[in-house]
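Q: Next one to model:
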Amino acid sequence: MSSNINNILKRLFDRYASKWLVLLFDLCVVAFTFFIAYLIRFNFEIDFNFYTFLKQIPFVLTAAVISFIIVGSHKGVVRFTGVKDVINIIVGINILATILIITTFMSRKYDFDYVFDIPGSIIYIHLLLNVFFLIGAKFFIKSIYKSVMQDYEEETRVLIYGAGNSGLITYEALSNDAMSNIKVIGFIDDNESKVGKTINLLNVYHLSKLNKDFIAKNNIEEVIISIQNASSNRLLEITGKLFQLNLKVKIVPPVQNWIDGDLSLGQIKDIKIEDLLGREPINIHNPDLIEEYDGKVLLITGAAGSIGSELVRKLCDYNYKKLILVDNAESALYDLQQELIQKKAKNFEAVVADIRDSVRLDFIFNKYKPKIVFHAAAYKHVPLMEQNPYEALSVNVIGTDNTAKSSVKHGVEKFILISTDKAVNPTNVMGATKRVAEICICCKKETQGGNTKFIITRFGNVLGSNGSVIPLFKRQIESGGPITVTHKDVIRYFMTIPEASQLVLEAASMGLGGEIFVFDMGKPVKIFDLAVNMIALSGLKYPEDIDISISGLRPGEKIFEELLADGEKTKPTYHEKIMIAKCKTENINDQEIKINELCSLSPTTQNIEIVSKIKDLVPEYIPNNSMYDALNL
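A: Model (predicted):
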């Protein structure tokens, strides 16, 4: 029987009440409290002129309608009643009382109809009753709704990490959401002065209090981290402890990301690997970018790749003239095209083309006349390029040279090459070819640039990009493991795809030509630690559920990467996280001759000869644990 009643209530509560129905309900409450106010005033006896009372009711309700419409209290969804709704109701009630006081005063002064003459004591009693009954009724309905909904969803018991302002706002967001099945049972805080006290009748604990017995006793399932100024290193410590207790961890976003300054339940997300990089996220806001891309034709090579596609998404927010997406991966380019169509992106065109085809590339530049070129096309998989050096040469060097030449020929204003930290003191073919691409761009700037400004951006590994360790680790976890790590001490610099794309846009805006833009990426991350964190984020344990296998360094792989080559010095920019290094311009003519020789090599050329010529141009290239180690002699 009770189940049927709950089903009926659930179907009723699934629908939102009309705002006019809410207003009618509020008016009924106002009429009821007006009658109770009279009863209280006359000691709960009908010792007053009931006829006068009845004539005053329409006037009071008219005043209430005006008051509630002014503040819009009737527009609130009752099941989501929160602090702001309460304040709104109180303001509306006070407006009503003010109207009644003013009309009473005017009635007595100018001898109006007695209908407008309401005793002051009744007005004040009515005001207090309205506060109690209107607000109480809203929260009563909200509690009924929540109890009915919770019959269908299992309750999740959580702790909030952080008993400061952010933690309290998080608690309010969870408590005020009638759809939420989350029950907060306490707070965690590092501040000893708060530990042992209560907030909203909930205990504040220290992190050391959490152990398996405490978790089991209180049936805690997850912890929501709500600390606005926590460093990434501190986050790593906290999550490491929580993961060991087999707790699910969520995180509250930064205040600046809250919608209209308010935190909603939907914004509290599972903690991601980006949150555990061990450094602060890099946030850049540069209003000059709006003017930089305004009314211009923009062309992106490798547009369907990880960085290229994110660049496209960010550029869609600007008022460009046309956006040209160039890629030879037709399926990925088609997917990107459909995504942009779905988002109703404006003035873009997807072009299937290979940057190794100089004739095709020249035709595209001549047709669209781009003013800014983002060169993101590249082969970047280290083991594959180690085995196929001609392919690395053809895309990373010849393709870059073709794109740069077309840029100069067709009057491109800015050419931005997207490079990698593997180009610095390279130990593998991929990194060495990207270093050759950098040298090629520096040479173009000195000898053929004309009005074209050549700019290089250089950053570390990009989380979640095609071929990065994150998708690989995810697949290995999904298949039951083990996760393969080449060496326990391998460390890498990491950034997110949005961060990397933002750097490229900043470089295009700031660059005057001949610069290499690099990020201060903080401390590098151990790949082994990254694997352990990913296992924990998947709700599993290392090594019980998923083990980590050490496979040994791959050919050409380094223990650590660098962002600056020998002799490169940096200078600061307007943003503390962005630095600029200048292209080294020694022996330009000699370097150009060697680049031309490389570009003229045949696909049938022996691998060792190709790599030898690359090494001749990039003497700092030292093959490591590779079939080309003999070239080091």
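
Q: from here on, contacts and neighbour counts on C-alpha atoms
A: OK.

Q: wait, Phe473 sits on Leu530?
A: No - the pair Phe473 / Leu530 is not scored as a contact, 9.4 Å apart, by C-alpha atoms under 8 Å.

Q: Give the residues shared as contacts by those two.
A: Any residue near both Phe473 and Leu530 by C-alpha atoms under 8 Å, 6 or more residues apart in numbering counts here, and not one turns up.

Q: I have a second one here; can you model it like the first so I can compare?
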Amino acid sequence: MITINKILNWYFNKKSLPYWCMLLLDALILFISGIFSFWLYRKTNLLIEDRFQVFYTMLVFTLFGCIGFRMFRTYSGIVRYSSFVDLSRVAYGNLLAMALSFGYTLLIHCRGFNDFAVFNKTEILLTFVIATVLMWAIRILVKNLYNIAITDKGAMRVLIFGALKGGVGLAKNINTERPKRFNLRGFISHDSRAHQIQLMGLNVYHISDDLEEIIKHEGIGGILVSPLRVKEFRDDTALQDRLIKAGCKIFMAESAKEMDEIEMTEDDIQRMQLREVQVEDLLPRQEIKVDMDSVGALLKGKTVLITGSAGSIGSQMVRQIAIYKPAKMVLIDQAETPEHDIRLMMAHDYPNVDAETIVTSICKADRMEQIFETYKPDYVFHAAAYKHVPMMENNPSEAVQNNIYGTKVIADLSVKYGVKKFVMVSTDKAVNPTNVMGCSKRICEIYVQSLNNSQAVTQFVTTRFGNVLGSNGSVIPLFREQIKNGGPVTVTDERIVRFFMLIPEACKLVLEAGTKGHGGEIFVFDMGKPVKIADLAKRMIALSGAKNVEIKFTGLRPGEKLYEEVLNELEGTKPSFHEKIRIAEVREYDYQEVNKEICELIDLSKQYDDMATVAKMKHIVPEYKSNNSVYEKLDGCAAEPQDER
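A: I've put the predicted structure just below:
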């Protein structure tokens, strides 16, 4: 049996009507409206007697109508996509036609033309009111029928979080999507003013309502978060858990996790693309504002060298610096394929920036010297490092040779070739280190800080922060793969917590701290609230919709902490130029002594005696106490287990 829906689908799947058809329809509506108005006032017998005069008059009125339609292009839009703007054009077009008709009526009345009927003012006004209403009705009817026709049975029923701010723009966005993915059934709001009202003909629910029952009753499958309510939603983890447990998928705009929410308009929202969120989009964190214009002013026209340019942090710094058109960018990484990707990205996204992509190791002193001599960089951003704790715990000599010796090579060459500023990317694992990797980074910090105090050519600045979301080898991609494979999801300890920050935010802070620092500082970033890794795993499983995926606790890995710190017990901080950046007050070291100790460590590492190498590292950094590691014996006694903080 042919249903109404099938007929509507057949009709609306055809191409839109030609413009002249809509113009003809509007003209016909105006013509009939005039005859109806005349009949309403003069009755049938007079209409029959003056039928030719009425006919001629309405032809003239219709001509005036066509002039108005042409002036305001009332027929140019596609009827099924009609908006308030289209309805306004119809009104303006008819208003112009009515004005012309009044003038025409006055003219024929004065001249005494008998071939035309003389409409009074009320009849003319009524004609155009009826015509306008009918034209509006046709457009609204077609639009509603179209919405019914294209509402795919497979479209997900959704609620929008954020009613009074951004919700309407998002609703218009999803209603114009083709094919239609979402079927809007209402709104959710924190705002008490929105409680028990309707918006766009749909209910607005308050977060205090029984959302679980509403979701079940309405068959809701997803929640769309208004781009102007992202922070509010992200901070309300209790609401997130309620919605996720109710079986809802959560969708945000493509750029919601990085956008400047304050400057967005309703038009911006309507152009956005929605995607299902990842767990990193929902982690509670505060928006970080950085004065990138002042950073750009310092880097514009300069030669900038970046080590580790193909890594998570390095590649993001490449993108952020390239925006400000430095004179030249020298990009160094030993990973060939990722570095090739950076070369392609620069050629495609920043073709006007002179970029030299070089595949080599920072440990090759002669090659590094050639690069510095050739390009003479003004700024050096040093992000290259081995960073995986378990790998470096098993390969301490490589940690020394790459992290420490590589840093020494780049730092020494920076002084030799007159680099203005050297910015080193460090880690919170350098604080009270419990593993080889963290200790190697602390030794790097000590070296560049002592070198800063021993000369006046180059300013050395260190930035220290925790984990970045989405970095290569981070826990989130690992969990995602484990969930995809059906589990188990492996967490080392139920109590373990970590700080997280978005890569773009971390890099902006690095750039601001690096360019505004005066030399010798260790800048510490405010990482926000720590996240319990076990809770992170649970949320990722729930978001994925996977069933029967268990979490397996495997025990702390060698050198791993339950928690990370950004300061040790002897360090304090003082404020800086940015509320999210503090300056660590750390012990200062004599360069000659530090250089001697580090040279001895580097020489020792070439013997590949792990115990001897780590023992020397502990000598340089006395606060380095191994945890869950074979190197605990070097501390004189087994390390005491950490309490959760």
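
Q: Which residue in structure 2 occupies the aligned position of Thr420 of structure 1?
A: Mapped onto structure 2 by TM-score structural alignment, Thr420 of structure 1 lines up with Thr427.

Q: my guess is its match contacts Phe465, does it?
A: Yes - here Thr427 of structure 2 lies in contact with Phe465, judged by C-alpha under 8 Å, at a distance of 5.0 Å.

Q: Check the burial of Lys596 of structure 2 by counting its neighbours.
A: Around Lys596 of structure 2 there are 10 other residues, counting by other C-alpha atoms under 10 Å.

Q: how close does the host helix or strand of it sit to structure 1?
A: If you go by DSSP states H and E, Lys596 of structure 2 is part of helix 591-605. Helix 591-605 of structure 2, aligned to structure 1 and superposed, deviates on average by 2.5 Å (mean C-alpha distance after the TM-score superposition for structure 1).

Q: so after that helix, what's the next helix or strand?
A: Going down the chain from helix 591-605 of structure 2, the next helix or strand is helix 610-620, by DSSP H and E.

Q: now that following helix against helix 591-605, angle please.
A: Counting by axes from the mean of the first three to the mean of the last three C-alpha atoms, to 10 degrees, helix 610-620 of structure 2 lies at 170 degrees to helix 591-605.

Q: Can you check which part of structure 1 helix 610-620 of structure 2 sits on?
A: Using TM-score structural alignment, helix 610-620 of structure 2 pairs with 607-617 in structure 1.

Q: Other residues contacting the matching stretch?
A: Outside stretch 607-617 of structure 1, the residues within contact range by C-alpha under 8 Å, 6+ apart are 388-390, 429, 432-433, 436, 591, 594-595, 598, 601, 621-622, 628, 631.

Q: Repeat that for stretch 164-184 of structure 2.
A: Outside stretch 164-184 of structure 2, the residues within contact range by C-alpha under 8 Å, 6+ apart are 81, 150-152, 154-161, 187, 189, 194, 200, 226-229, 266-267, 269-272.

Q: Report the buried residues of it.
A: Buried residues in stretch 164-184 of structure 2, counted by 16 or more other C-alpha atoms under 10 Å: 164-175, 180-184.

Q: which non-adjacent residue is nearest Asn453 of structure 2?
A: Closest residue to Asn453 of structure 2 apart from its sequence neighbours, by C-alpha to C-alpha, 6 or more residues apart in numbering: Gly520 at 6.9 Å.
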